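J.: just a sequence and a predicted model for now, questions to come.
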Amino acid sequence: MTGLQLRDWWWRTAQFGGAVFVFVVVLHTLTSDTGLSDRSAAILALCQGGAVALVVVSPLGGVMLALGAVVVASLAEPGQLWVDPVVNSYLVVLALAGLRVRPRVAVGMWTATVAAGVALAGSVRPPEALRDFLEISVLAALVLVAGGAVRAALEARSRLTAEQEATERERERGAALAERTRIARELHDVVVHHMSVVAIQAQAARYRIQDPPSELVAGLEAIRASASEALGEMRRILGVLRADDADDLLAPPRPAPTLSDIDGLVSGIRSTGTTVDLEVGGAARPLPAGIEMSAYRIVQEALSNAVRHSPGSVIRVEIDYEEEDLVVLVQNGPGTSPGTESASAGGGQGQIGMRERVDSLKGQLTAGPTGGGGYRVHVRIPATPRERESREQEPRERESGGGSR
């Protein structure tokens, strides 16, 4: 049973229970405190209990049914303007109706109540008619106003919750877009560097060979032209991404960070007084620029989250060069400063960028709180083209139902 189904079940159960309760109370009071026959008391009690159930579905119908029972009971007991058990249950129905109707409809319900009181006072005329009339008129107004106030508060809370959820969704979309833009800019720096080298080498190669064949010259020129065209397209895309900052368009591209820059990153964190243990395992070797840059950014984000959300904690950074994969681990313990929160609180937007980086490299990311109150980020990225191709092929084979037994 889902949460919505459970809530509906509880609401229907409460509605039925309220109707039965009102029926029993009204029936008992009418049969013991009034001169009505048992049959008349049962009919009036059934009307009031039914009105409690009906008002949830049709507020106006429930109020009219309850008010009709009030009028019939008063006419059957000419010694008093209102029969207390019946009119009291009517006030309960009015309160429930006030939770569900607009102010204009509530005013109409109160007007109908006053009109019924005036008509009964004119026909019954007990000595206390005026007092009873004023009392019920005021009580009816109060319960309708109270119901309307509760309804307005619930609607305001619902609107506020909806606005907060919409704002949060918009913030998440904006954060994801900003992170994608940042990744695109960094990829631009890497791609532009390599394409520039390709274009320059293709242009220079023809001059390093004496009397090169025309086919070779044409091929090298095609390579140079394609590389130059790709560079132009990349710069055009970057110009759109950086349209909000004209200075970035004129600034020279910064070199992409690599794993060799991790030492400087860790030193910067240590300068804040945070204890960071760095361990590098395996045979360190140059990796493709995209992998090194993404690994650096992941470590940077994980360290930033640990410092921000668990200040004073000890952070452990491990970089393991395996034969086929690059494995990165960033783990911190619980914060020692008072009032700190788990590092997982920072995982929302930061993990968006980390997961997109890892997914783009066909890697795996696991991030979450540890049992001791800390946080752990574990990343495994295929470091060789063959490994990445095999991981790209696995989902395709699963989707197509292929694969050998």
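T.: Right, received. Where do you want to start? Not measured: the values here are computed from a predicted model. Numbers count the residues shown, from 1 in each chain.
J.: hey, let's count contacts and neighbours off CA atoms from now on
T.: Will do.
J.: check which element follows the longest helix belonging to the chain along the chain.
T.: Criterion DSSP state H: the longest helix present in the chain is helix 129-208. Sequence-wise, the next helix or strand downstream of helix 129-208 (DSSP states H and E) is helix 214-241.
J.: and that next one, what's buried?
T.: Residues of helix 214-241 classed as buried: 217, 220-221, 223-224, 227-228, 230-231, 234-235, 238-239, 241 (neighbour count, 16 or more other Cα atoms under 10 Å).
J.: got it, and stretch 185-201?
T.: Under 16+ other Cα under 10 Å, the buried positions of stretch 185-201 are 185-192, 195-196, 198-199.
J.: in which helix or strand does Leu94 reside?
T.: Residue-wise, Leu94 maps onto helix 84-98 under DSSP H and E.
J.: repeat that for Glu279.
T.: Counting by DSSP H and E, Glu279 is part of strand 276-282.
J.: tell me the gap between the helix or strand just after that strand and the middle of its chain.
T.: Downstream of strand 276-282, the first helix or strand assigned by DSSP H and E is helix 289-309. Relative to its parent chain, helix 289-309 has a centroid offset of 25 Å by Cα atoms, centre = their mean, to the nearest Å.
J.: now the element after helix 289-309, going C-ward?
T.: That would be, after helix 289-309 and using DSSP H and E, strand 315-321.
J.: which strands and helices lie in contact with that next one?
T.: Based on contacts counted as 3 or more Cα pairs under 8 Å, 6 or more residues apart in numbering; DSSP states H and E, the elements that strand 315-321 packs against are strand 276-282, helix 289-309, strand 325-332.
J.: presented hereafter is structure B, for comparison with structure A:
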Amino acid sequence: MSSTSTPHDQEPRRPAPPREGRAAALRRAAAAILDGLRTAGTSLSTPAGPAEPLLAHAPKRWVRMLPLVIAVCFVTVLIPVTVQVLTNDYGVDGGLAGALGVAQSAPLLLAITRPLPAWWIVIVADVFGAIATMAADPGRPAPWTPMIIVGYLVLCCALSLRESRRTLLVIWLVTVVAGLVLGAFRGEGSQDTSVLLMVLSGAVLLLGALLRERGDAQRRLVEQETISEAERAQRTLLEERARIARELHDVVAHHMSVITVQADSAPYRLEGLPDEACEEFGSIAASARESLTEMRRLLAVLRSEGADGERAPQPGLDRLPHLVEATVRAGIPIDLSRPELAILTHLADVTPAVDLSAYRIVQEALSNVMRHAPGAPTKITVSLDDEFLLILVVNGPSKEPPAPLEGSGTGHGLVGMRERVRLVGGTVDVGPLPDGGFRVAARLPLLPKDSGTA
């Protein structure tokens, strides 16, 4: 029995040379793949921008730390699992299994800042790992082990969030070529895992690229909206200044005209004036007419041609009752408190510019109430102290939702309001109230600041 059992026991050892020949063929295929990778590397784009960690600009710290935590978790799990599976299931030497586990998993930490160099390390380690596993046990799933697939998909997530479409396409093509070449040498009874990695890696790269491009588009949109908002605010400020300039032109033109008439009529109204005084009045009238003509020439471009509204008298505080009446008809209950309003406009030292600015402030405040708090009760208080004209407009919370087109204001009306107050040397305070209402409080000087030095 011993003589017959010896040849029977020796026959399974004869396929050993073909196994060594298969391993040599796999090594030659790996060398060819590496040469192809070096050639393809010239077409890969470099990482976009500086080597910053993924999500480095996130506002919250835990979000910025999330990529590192995920990478550490995967590395901590994949290295021991890879070593154990390669050693126990595939029969790979323990030292080689440890080296492959580290080379295939540790670069995930590098992928946080430099995903493309990490991919180079991982793809080379994965190719050598596939060669080692297929040479050790051709009957196992090949060419990619489950650990390789998991680690590679995590790496693809990092690549898709950083690299360009062209780079991602080349990476996927290299993955496909490596899988097809290595899959050609797998054992006949082994399960092909190359198609699985092709499909999953392609899906992850595509989905990640779409998410990144969508985020980039949203960020560019926000930046453009911010720029447009700044431009609109600046344009509104300039338009309001032009409007104020046109209105002040009417005020100044009136006073200059009065000066001209008084200077021209002084020699006839005042008897016994010496010739020098008459000449001086004539010079004053000529200078006033010249200044008026020059001012009209410079400000003519600010007045719209054919605008009938520009020819109407400029409103003042005496027009507040009409403004309030029109607003009440629009559905806004208003309580107007104006003690001694006639004294404010006629007896008090209120300049025309301040009178006009006060009216415009109340007008803009009521416009904001109609737009953003329709139906809210509103109280307007106009009072006077020793140095300032005080205006207070307070509205309560809205009783009905604003119209869709009016609900999101830009604040440009408040910009014009502040500009008017600034030009006359006053102050304004606007802001919401705890009960959901809004308050506009303005202090306008009764006399110009430089009146005392004139």
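T.: Here it is on my side, so go on. Remember, predicted model here, so these are calculated numbers, not experimental data.
J.: and the TM-score between them?
T.: The TM-score (TM-score structural alignment, normalised by the length of structure 1) is 0.85; 383 aligned residues with a Cα RMSD of 2.9 Å.
J.: returning to what we had before: tell me the angle the helix holding Leu94 of structure 1 makes with helix 129-208.
T.: Counting by axes from the mean of the first three to the mean of the last three Cα atoms, to 10 degrees, helix 84-98 of structure 1 lies at 20 degrees to helix 129-208.
J.: tally of neighbours for the aligned residue in structure 2 for Leu361 of structure 1?
T.: Using TM-score structural alignment, the partner of Leu361 of structure 1 in structure 2 is Val424. A count of neighbours around Val424 of structure 2, defined by other Cα atoms under 10 Å, yields 18.
J.: so who does the nearest residue to Val350 of structure 2 once chain neighbours are set aside touch?
T.: Leaving aside its chain neighbours, Val350 of structure 2 sits nearest to Leu446 (4.9 Å; criterion: Cα to Cα, 6 or more residues apart in numbering). For Leu446 of structure 2, the contact set (Cα atoms under 8 Å, 6 or more residues apart in numbering) comprises 348-351, 354, 387-389.
J.: buried subset of these?
T.: 349-351, 354, 388-389.
J.: could you dump those to CSV with distance to Leu34 of structure 2?
T.: Listed next are these as CSV, based on distance: Cα to Cα, whole Å:
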residue, distance to Leu34 of structure 2
Asp349, 91
Val350, 88
Thr351, 86
Val354, 82
Phe388, 84
Leu389, 84
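J.: rewinding a little: between the helices and strands packed on strand 315-321 of structure 1, which one is closest to Arg173 of structure 1.
T.: Arg173 of structure 1 lies closest, by Cα to Cα, to one member of these: helix 289-309, at 18.7 Å.
J.: which residues in structure 2 does that closest one match up with?
T.: By TM-score structural alignment, helix 289-309 of structure 1 lines up with residues 352-372 in structure 2.
J.: list the buried residues of the matching stretch.
T.: Neighbour-count burial for stretch 352-372 of structure 2 [16+ other Cα under 10 Å]: 352-366, 368-372.
J.: and that stretch, how far from structure 1 on average?
T.: Following the fit onto structure 1, the mean deviation recorded for stretch 352-372 of structure 2 is 0.9 Å by mean Cα distance after the TM-score superposition for structure 1.
J.: check contacts around the most centrally placed residue in structure 1.
T.: Structure 1 has Glu165 as the residue nearest its centroid, 5.9 Å off, counting by Cα atoms, centre = their mean. Neighbouring residues of Glu165 of structure 1 by Cα under 8 Å, 6+ apart: there are none.
J.: what lines up with it in structure 2?
T.: Aligned partner of Glu165 of structure 1 by TM-score structural alignment: Thr226.
J.: and its match, how far is that from Arg219 of structure 2?
T.: Note on Thr226 of structure 2: its distance to Arg219 of structure 2, by Cα to Cα, to the nearest Å, is 11 Å.
J.: how about Pro404 of structure 2?
T.: As judged by Cα to Cα, Pro404 of structure 2 and Arg219 of structure 2 stand 25 Å apart.
J.: then Leu200 of structure 2?
T.: Distance from Leu200 of structure 2 to Arg219 of structure 2, by Cα to Cα: 28 Å.
J.: neighbour count: those two, which is higher?
T.: Leu200 (16 against 12).
J.: show me what contacts that one?
T.: Leu153.
J.: please, which helix or strand holds the counterpart of Val177 of structure 2 in structure 1?
T.: Mapped onto structure 1 by TM-score structural alignment, Val177 of structure 2 lines up with Ala115. Applying DSSP H and E as the criterion places Ala115 of structure 1 in helix 103-124.
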